[in-house]
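Asks: quick check, what structure comes out for this input:
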Amino acid sequence: MSRMDNNSWSDPGTSSVNGLFSLINHSCEPNSQWKSEGSHLTLRVTASRDIIKGEQIFIEYDQFMSTSP
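Replies: The predicted structure is shown next:
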């Protein structure tokens, strides 16, 4: 059984598409980073540098692989 809230999940073995988080695009030189935290593995996205108004937010998708068991 798995519980899913917006931008979070509770079972590490479960795959899901998460509303707002799924709108962030990939870059090999991202301007933000994400990490999971809390008992429900909530995803927190934070800027890794200044982001100017109108600039797209990017994360590195390969980071998902480093969090896999």
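Asks: use CA for all of it now, contacts and neighbours both
Replies: Noted.
Asks: since we're on residue 25, how many residues are nearby?
Replies: 13 (other C-alpha atoms under 10 Å).
Asks: test my guess that it contacts residue 33.
Replies: No: using C-alpha atoms under 8 Å, residue 25 is not in contact with residue 33, being 11.5 Å away.
Asks: need the overlap of contacts for those two.
Replies: The contact sets of residue 25 and residue 33 overlap at 58-59 (C-alpha atoms under 8 Å, 6 or more residues apart in numbering).
Asks: how much space between the nearest residue to residue 8 once chain neighbours are set aside and residue 25?
Replies: Distance criterion C-alpha to C-alpha, 6 or more residues apart in numbering; nearest residue to residue 8, sequence neighbours excluded, is residue 42 at 4.5 Å. Per C-alpha to C-alpha, to the nearest Å, residue 42 is found 19 Å from residue 25.
Asks: before we go on, could you also do this sequence so I can check it against the first one:
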Amino acid sequence: MDLPRNVGGRDRILRGVLGVWLVVVAVAAYSEDRRLSAAVAGLSGAGLLQNAATGFCGGNFLFGIDTTDDACALD
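Replies: All right, here's what the predicted structure looks like:
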């Protein structure tokens, strides 16, 4: 199943940066034995990184949002 891209430009960069930041927060929370916080931050970060890597967001798809025509395209 080939999904259309609906994440691009600045939106994709922001998702990548926030995804990395949330993964770092997850590692820090896990090292302090805050496992629920680590799990939430880790899953959120992984989801954002998946959006940035594939250029597709299920939420954007459901709401009809398309940011691929941003001025700062990465493709």
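Asks: quick one: TM-score?
Replies: Between these two chains, after superposing, the TM-score reads 0.23 (TM-score structural alignment, normalised by the length of structure 1); 34 aligned residues with a C-alpha RMSD of 4.2 Å.
Asks: picking up where we left off before, next, count neighbours for the residue nearest to residue 8 of structure 1.
Replies: Residue 42 of structure 1: 18 neighbours (other C-alpha under 10 Å).
Asks: gap between the residue nearest to residue 40 of structure 2 when sequence neighbours are not counted and residue 59 of structure 2?
Replies: Excluding the flanking residues, the one nearest residue 40 of structure 2 by C-alpha to C-alpha, 6+ apart is residue 26, at 7.7 Å. As judged by C-alpha to C-alpha, residue 26 of structure 2 and residue 59 of structure 2 stand 23 Å apart.
Asks: of these two, which one has the most company?
Replies: Higher neighbour count among residue 26 of structure 2 and residue 59: residue 26, with 24 against 10, using other C-alpha under 10 Å.
Asks: could you look up the SS state of that one?
Replies: With DSSP: H, G, I helix; E, B strand; the rest coil as the basis, residue 26 of structure 2 sits in helix.
Asks: for it, list the residues it contacts.
Replies: 37-42.
Asks: okay if I get these as CSV plus distance to residue 50 of structure 2 and secondary structure?
Replies: As requested, the contacts of residue 26 of structure 2 are exported to CSV (distance: C-alpha to C-alpha, whole Å; DSSP: H, G, I helix; E, B strand; the rest coil):
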residue, distance to residue 50 of structure 2, secondary structure
37, 20, helix
38, 18, helix
39, 16, helix
40, 15, helix
41, 14, helix
42, 12, helix
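Asks: perfect, that will be all.
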